[in-house]
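My questions are about this predicted structure, shown below with the sequence.
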Amino acid sequence: MSDVLDDLRRYPDLEAPNLHAVDATDRLVLDEAAPALAALADTPDGGVVVIGDRYGALTLGAVARHGVAGVRTHQDRLTGERALHANAERLGLGGFTTHELGLSLVAGARLVLLQLPRSLDALDEIAALVAEHADPSVVVVAGGRLKHMTTAMNDVLGRHLGTVEARLARQKSRVLVASHPRPADERPHRRWPERAEHRDLGITVCAHGGAFAGTSIDIGTRALLAQLDAVPLADGAAVDLGCGTGVLAVALARLRPGLRITATDESAAAVASARATVEANGVADRVDVVRADAAGTLPDASVDLVLLNPPFHVGAAVHDGVARALFADAARVLRPGGELWAVWNSHLRYRPALEGVVGPTRQVARDPKFTVTVSTRRDARAPRTGRARPGADTDPSQESP
């Protein structure tokens, strides 16, 4: 009989011969947890929770290999969640439900299978939820690649669970097994989302553990914030694309009260953080926060303004594919004449890509680290004229070679 793990795909994420839906950590976690999974297979709801499953290997492995029912799962990335459901439908598997990171996910859990997050804050939030709401007998089997693991992860788990054991490594992966939730008076009293006031900007930022930059405001966002006064639009529809904790959406809503703003992100932690940030700053009546793949929920040619501070990493690698996909989606949702205001790392030289995908692009600010540009959506019927004519607003280093 074939192993379900051999049949999993990454779709709708990027697929290629050298990109895999299952890695050594998935297999090691399932192998280490096999006795516990087998013991929980005979009950309608075995109390099994899966967190951080990339493409469904842990969830569907528990269901198909061990017959576990009622698995509760949470994935931060929307792409991963969609891949899990696509794999389950293609293979005719069920036996799981999807939850937000909260009480409904972990209440009464007896076994938690976890792909260790890179962020220690994200791990702290997960461990705190498990210690507070899981069954006292809960066991957490948490796996990661050795190159991304640190002893600080043991310490974070140990703040909330009294026993943490590191198991032998295999194929450059290792599992930590944690159990015995600490009493409430022995656990940290950190509460999520955290809040921080940025008095220089008059903005309160709220952040869950998995949100990029936490309650701080990264310098790229600050570079774009410094230019928002120049946005000419007074009313209409705007999008904060890849909104993170929602700082740009809040600032724009305050500067331009006539705008209706949609803030989107595929990260569940980012969306939960942005919703809290929007509420904390009193602009929830003008900002809708939506979990979406880029601007996937918005119709073509439906908005007048897009703000974008794109990521330039995919995992640990520098990669421009995500940013270029976001440029294309911005172009799709912008009306002709609408503007994309973007900030990006100066060394990445995105201006030719913006010219080609969106339309004429001018530079409004630049320093050695960040460039802020405004791209005007060309009429889809208009011919492309090549790169912009060099002028006072053009930095030659941004031109195509």
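Cool, the structure landed.

Please count neighbours and contacts with C-alpha atoms only from this point.
Will do.

what's the residue closest to the geometric middle of this protein?
Nearest to the mean C-alpha position of the chain, counting by Cα atoms, centre = their mean, stands S267 at 2.8 Å.

is it true that V205 touches S216?
Yes: under the criterion of Cα atoms under 8 Å, V205 makes contact with S216 at 7.4 Å.

Tell me which of the two has more neighbours.
Taking neighbours as other Cα atoms under 10 Å, V205 and S216 compare with V205 leading, 26 against 17.

What residues does that one make contact with?
195-198, 215-216, 245, 247, 277, 280 (Cα atoms under 8 Å, 6 or more residues apart in numbering).

can you pick the most crowded of these?
That'd be T245 among these, by other Cα under 10 Å, with 31 neighbours.

can you confirm it is in a strand?
No: counting by DSSP: H, G, I helix; E, B strand; the rest coil, T245 is located in no strand; its state is coil.

Longest helix in this structure, please.
Among the segments of the chain that qualify as a helix by DSSP state H, the longest is helix 24-39.

quick one: buried residues of it?
Using 16 or more other Cα atoms under 10 Å as the test for burial, helix 24-39 gives 25-30, 32-33, 36-37.

next up, a second structure to put side by side with the first:
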Amino acid sequence: MEFPFDVLRRWPDVEAPDLVAVDAADRLILDVSEEARRDTAAGDVVVIGDAYGALTLASTGPGEGIRVHQDSLLGERALAENAATLGMAGRFHSLPLSAELVREARLVLLRLPRSLDALDDIAGLIARHAHSAVRVYAGGRIKHMSLAMNDVLHRYFGRIDVSPARQKSRVLIAAEPHDGRDPEPRRAQIDDLEICAFGGVFAGAGLDIGTRFLLESLPEKIGDDALAVDLACGSGVIAVTLARQHPRLRVHASDVSAAAVASARATAAANGVADRVEVIQDAGLSSLPDGVADLIAVNPPFHTGAAVHERLAHGLFADAARVLAPGGELWTVWNSHLRYRAALERLVGPTRQVARNAKFTVTVSRGR
């Protein structure tokens, strides 16, 4: 029976007519791996990078046991919602990117990440802990693939086959694992800050120019025992900088990405402030109550997967407005062409420009 792909939704991630829950690459991975999936017990199957559940749910039979890792908390929640809609809850286990996820796995379905470092972390982990007979079906849209991905897979697998292209998608099939490794954060010393980043985190173990511009603009004085928030924290640079500059400041950092959370925790530990920087995986600031933050800093993402969509940032602005204490401030840096000021005025409160250069604008919005 044909799987009902049209039932799948992206919710609670951004939904719009031009954003889909399943695409041609998902379907091609499933088709190319069909025989292997049929011949592999559910407990030996792992799915990594499934956007909203298409790979997992279309591979799930009446039993239990498929192991799943999705970097985005929104993807994990969408998978759970789609499973409930289809009466398939409880047939898979969501796990971190760890040895437990891939131990003795014989079949891995992988939606290729756009980051080569992320692919390196995943491929190394599989090669170290999966069964020696494992086969990895790694697919994506051709426009987001590169020959460098083959090179990464060749570091850890002796054989790479390539499927024919279909609907602008392709699958790489890896076998014969060797020389695997567990993921370790990349590290870089920038100024007096040590930045740690696992694969796939925005800007990696570096300091992007937007975040640097925001850091240069933040207020020098913040009240003792205030609560500052690094929203969409990435590698945790803002949170750690605030904690180091203001020893009595309480700092909360959150990101929807598991890799970002692991990176921010590593950055906080490397700079000696892990005891004062709380880092959690969260969709926005849902773990914080209303009206508690004195300062929120954000360099908002505007990509959801490979798509650009302004509603992603708008959702973060609305969440920040809820969490800000009366008179608290949201400090935002954004590519000037995005013109976020009107949205900030509407969603948060009075907004003024603090700094602007050839590419970026920094604003501060005061909570109502």
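Cool, the structure landed. Values in this document were obtained by computation on a predicted structure and should not be read as measured data.

what sits in contact with each of V205 and S216 of the first structure?
A196.

Counterpart of P96 of the second structure over in the first structure?
For P96 of the second structure, the aligned position in the first structure is E100, judged by TM-score structural alignment.

What residues does its match make contact with?
With Cα under 8 Å, 6+ apart, E100 of the first structure has these contacts: 74, 268.

What distance do you get for it to D135 of the first structure?
To D135 of the first structure, E100 of the first structure is 19 Å away according to Cα to Cα, to the nearest Å.

now the top strand by length along the first structure: which residue numbers in the second structure?
When the first structure is parsed with DSSP state E, its longest strand is strand 334-345. The counterpart of strand 334-345 of the first structure in the second structure, using TM-score structural alignment, spans residues 324-335.

contacting residues around that stretch?
210-211, 213-214, 218, 290-300, 320-321, 340, 359-368.

Now it: buried residues?
Within stretch 324-335 of the second structure, judged by 16+ other Cα under 10 Å, the buried ones are 324-325, 328-335.

mean deviation of it from the first structure?
Stretch 324-335 of the second structure, aligned to the first structure and superposed, deviates on average by 0.8 Å (mean Cα distance after the TM-score superposition for the first structure).

Okay, strands next: where are they in the stretch 1-150 of the second structure?
45-48, 66-69, 92-94, 107-111, 135-141 (DSSP state E, counting those that start in this stretch).

Redo those strands as CSV? Include mean neighbour count and distance to V354 of the second structure.
Shown next, in CSV, are the strands of the stretch 1-150 of the second structure (neighbours: other Cα atoms under 10 Å; distance: least, Cα to Cα, whole Å):
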stretch, mean neighbour count, distance to V354 of the second structure
strand 45-48, 26, 42
strand 66-69, 24, 40
strand 92-94, 19, 43
strand 107-111, 26, 41
strand 135-141, 25, 40
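
how far does stretch 286-294 of the first structure stretch from start to finish?
20 Å.

Which residue range of the second structure does that stretch align onto?
By TM-score structural alignment, stretch 286-294 of the first structure lines up with residues 276-284 in the second structure.

can you count the residues close to the residue nearest to F3 of the second structure when sequence neighbours are not counted?
Distance criterion Cα to Cα, 6 or more residues apart in numbering; nearest residue to F3 of the second structure, sequence neighbours excluded, is A58 at 6.1 Å. Counted with other Cα under 10 Å, residues neighbouring A58 of the second structure total 15.

go on, A184 of the first structure?
There are 12 residues near A184 of the first structure, going by other Cα under 10 Å.

Provide a list of residues in contact with it.
By Cα under 8 Å, 6+ apart, the neighbours of A184 of the first structure are E132.

Could you measure from it over to P136 of the first structure?
Taking Cα to Cα, one finds A184 of the first structure at 12 Å from P136 of the first structure.

go on, R167 of the first structure?
For R167 of the first structure, the distance to P136 of the first structure - Cα to Cα - is 22 Å.

the more surrounded of those two?
P136 (17 against 13).

Determine which of the strands of the stretch 1-150 of the second structure approaches Q245 of the second structure most closely.
strand 66-69 (35.9 Å; Cα to Cα).

And G258 of the first structure? What does it align with in the second structure?
Checking with TM-score structural alignment, G258 of the first structure has R248 as its match.
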